[in-house]
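# I'd like to go over a predicted model; first the sequence, then the structure.
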Amino acid sequence: MTAEEQAQAVFEILSDVYEQSPWTLEQVKADLTQASTDYFYAYEEDDVVGFLALQQLVGEVEITNIAVKTSCQGRGYGRQLMAEIADIDMPIFLEVRASNQAAQALYQKNGFEVLGQRKNYYHAPVEDAVIMRRN
């Protein structure tokens, strides 16, 4: 898959999952070119149905996004994507919408614990973020 195809697939998933994609296609393209980012993909046959994006920071990792197409949710793709980071031996952080109980449950099953909240972190709609970490 070319970089252009990767960016388009990620953007299509974001556009499907969110009312409005939190990233533009140009932002996705730029993120894919960063040396500090890694992307993992979930496939259904030949179609990309989910992705996980990581950013490597000094001594820690941040999950910047994980998403699975709405029509494919509940089929284990989130668990498959989380398995990609099982062997990372440093703290991993993420933020998740306070209302997204399904995602929080997935993260907790994968060793993440709640650290705190960020008020009004998300927009469209405005919502708090739950900060989670896996050591």
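Sure, I can see it. Residues are numbered from 1 along each chain as shown.
# please make it C-alpha for all contacts and neighbour counts, starting now.
Will do.
# got the contact list for the lengthiest helix in the chain?
Of all the elements of type helix in the chain, the one with the most residues (DSSP state H) is helix 3-17. Under the criterion C-alpha atoms under 8 Å, 6 or more residues apart in numbering, residues 20-25, 28-29, 32, 48-51, 67-70 lie in contact with helix 3-17.
# chain center to it, what's the gap?
Centre-to-centre, helix 3-17 and its host chain are 13 Å apart (C-alpha atoms, centre = their mean, to the nearest Å).
# if you count neighbours, what's buried in it?
By 16 or more other C-alpha atoms under 10 Å, the buried positions in helix 3-17 come out as Gln6, Ala7, Gln8, Ala9, Val10, Phe11, Glu12, Ile13, Leu14, Ser15, Asp16, Val17.
# measure the last one to Tyr41 for me?
Okay, so that is Val17. Per C-alpha to C-alpha, to the nearest Å, Val17 is found 15 Å from Tyr41.
# what about versus this one:
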Amino acid sequence: MKDEKNEELAAVLFDILADVYPQSPWSQAQLLADMNRAEADYFFAYEDREIVGFLSIQHLVGELEVTNIAVKNAYQGKGLGSQLMSTFIKDEQLPVFLEVRASNRAAQSLYQKFGFKAVAKRKNYYRNPSEDAILMKREGRFAGF
């Protein structure tokens, strides 16, 4: 049952990515495979019962990684990205990492609002178009343990 529900959900999420990006960075099959992994969690933003945004994280040993965050273009600027971030970050005790396009100042500003700091640059990390990624990190509440 979970796989069938996830197939429908993967199609919805792929449509969101296709709306946000000129070319989706993830295929529908990649989204489905990720959703079926025990290490992955997904959070959703709704407007009138329609999923209009999502955030996914991956649990790694001793840290988390934000693997995806996207809100449909028509719903951007309404605080949904902040809602998605606050859904999982408010009580998070582990360090959290993410990558963001160097040109995506709006996303970087959102992440900084939640305590993320730039820690490195990954040259030519993104494709279509090729661009550097800024690696950002938010220390966990119990950093140093």
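Nice, thanks for sending it over. Nothing here was measured: the structure is a model prediction, and the numbers come from that model.
# buried ones from the contacts of helix 3-17 of the first structure, can you make that a ChimeraX selection?
Selection of buried members from those for ChimeraX, criterion 16+ other C-alpha under 10 Å:
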select :22,25,28,29,32,48,49,50,51,67,68,69
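# reformat the buried residues of helix 3-17 of the first structure as a markdown table; add distance to Asn110 of the first structure.
Supplementary listing: the buried residues of helix 3-17 of the first structure in a markdown table, determined by distance: C-alpha to C-alpha, whole Å:
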| residue | distance to Asn110 of the first structure |
| --- | --- |
| Gln6 | 26 |
| Ala7 | 27 |
| Gln8 | 28 |
| Ala9 | 25 |
| Val10 | 23 |
| Phe11 | 26 |
| Glu12 | 26 |
| Ile13 | 23 |
| Leu14 | 23 |
| Ser15 | 26 |
| Asp16 | 25 |
| Val17 | 22 |
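# residue in the first structure matching Phe114 of the second structure?
Under the alignment (TM-score structural alignment), Phe114 of the second structure pairs with Asn110 of the first structure.
# who's in contact with that match?
Taking C-alpha under 8 Å, 6+ apart, we find Asn110 of the first structure in contact with Met82.
# so where do the strands sit in the first structure?
Here the first structure has its strands, by DSSP state E, at 37-44, 47-57, 60-68, 92-97, 113-122, 127-134.
# just name the most buried of those strands.
Per residue and on average, the most neighbours among the strands of the first structure fall to strand 92-97, with a mean of 21 (mean count of other C-alpha atoms under 10 Å).
# average distance between that one and the second structure?
Mean deviation of strand 92-97 of the first structure relative to the second structure after superposition (mean C-alpha distance after the TM-score superposition for the first structure): 0.1 Å.
# okay, that strand sits on what stretch of the second structure?
Taking TM-score structural alignment, strand 92-97 of the first structure hits residues 96-101 over in the second structure.
# now the residue mapped onto Glu26 of the first structure from the second structure. Nearest residue, chain neighbours left out?
Using TM-score structural alignment, the partner of Glu26 of the first structure in the second structure is Ala29. Nearest non-adjacent residue to Ala29 of the second structure, counting by C-alpha to C-alpha, 6 or more residues apart in numbering: Ala10, 7.7 Å away.
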